[in-house]
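Undergrad: sequence and predicted model, in that order:
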Amino acid sequence: MATLAVEHHPLAQSVSFDTDSLIVELVDGRTISVPLTWFPSLSKATESELTDWEILSDGEGIHWPQLDEDLSVNGILVGNHGRR
């Protein structure tokens, strides 16, 4: 029987949004979708601010320069919420 190997260091390759969610596509083919309400600075951001993002450290994190917001992909996967 084959065993599925789970990536222990997930890496982001792209970011998108819908009206309620942050959507992160990983280099291994998975897609993560979490509520924007988990991240107050993102949920209050304009479309222009949301779409101005950068991949950090070869995909380990995401940075929004206009918002001074950084999220780790691993943190999103384990359910860490943004600042309260």
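TA: Yep, it's here. Numbers count the residues shown, from 1 in each chain.
Undergrad: from here on, just use CA atoms for contacts and neighbour counts.
TA: Will do.
Undergrad: strands along this structure, start to end?
TA: Ranges of strands in the chain, per DSSP state E, are 12-17, 21-26, 31-35, 54-56, 61-64, 69-72.
Undergrad: quick check: chain neighbours aside, which residue is closest to the residue nearest the centre of the chain?
TA: Nearest to the mean C-alpha position of the chain, by CA atoms, centre = their mean, lies V24 at 4.9 Å. Of all residues not flanking V24 in the chain, V15 sits nearest, at 4.6 Å (CA to CA, 6 or more residues apart in numbering).
Undergrad: check it against this one:
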Amino acid sequence: MNSLAFETDDMRPVRAWCLDGEVHVALADGRAIATPIWWYPFLSELDDKALNDIELMYEGIWWTAIDEGISVKSMFLGIKAPGAKAPEKAA
């Protein structure tokens, strides 16, 4: 699937927020997607206020405070940022 076929106006983010260890994105077509925050190590140092200071872009979302972002496509495809490591599970 090429990029043009995947990214459509219906998949445009209309709202984004971080809650309970997840990044959530609501799409123009009514769907929503969530991925674990740990997938994006660059978000690890942000507090709740900074995590939710998100700029919407046509293909994804952006945190201006750290000049980093993620695409809706990468969320759907399960692509983690480099260095992503699942947290250790408590025994």
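TA: Looks like it arrived, so ask away. Predicted, not measured: the structure shown is a model, and the values here were computed from it.
Undergrad: quick check: the residue nearest to V24 of structure 1 touching S21?
TA: No. Using CA atoms under 8 Å, V15 of structure 1 makes no contact with S21, being 10.6 Å away.
Undergrad: of the two, who's got more company?
TA: V15 (20 against 17; other CA atoms under 10 Å).
Undergrad: which ones are touching that one?
TA: Counting by CA atoms under 8 Å, 6 or more residues apart in numbering, V15 of structure 1 touches 22-25, 53.
Undergrad: off-centre distance for the helix ranked longest in structure 2?
TA: The longest helix of structure 2 (DSSP state H) is helix 72-77. Remark: helix 72-77 of structure 2 is offset 8 Å from the chain centroid, using CA atoms, centre = their mean, to the nearest Å.
Undergrad: over to stretch 49-61 of structure 2?
TA: Chain-centre distance of stretch 49-61 of structure 2: 8 Å, with CA atoms, centre = their mean.
Undergrad: follow-up on the earlier one: with distance to R83 of structure 1 added, can I get the strands of structure 1 in a markdown table?
TA: Formatted as a markdown table, the strands of structure 1 follow (distance: least, CA to CA, whole Å):
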| stretch | distance to R83 of structure 1 |
| --- | --- |
| strand 12-17 | 19 |
| strand 21-26 | 16 |
| strand 31-35 | 14 |
| strand 54-56 | 19 |
| strand 61-64 | 15 |
| strand 69-72 | 10 |
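Undergrad: quick one: which of these is nearest G79 of structure 1?
TA: Nearest of those to G79 of structure 1, taken as CA to CA: strand 31-35 at 8.6 Å.
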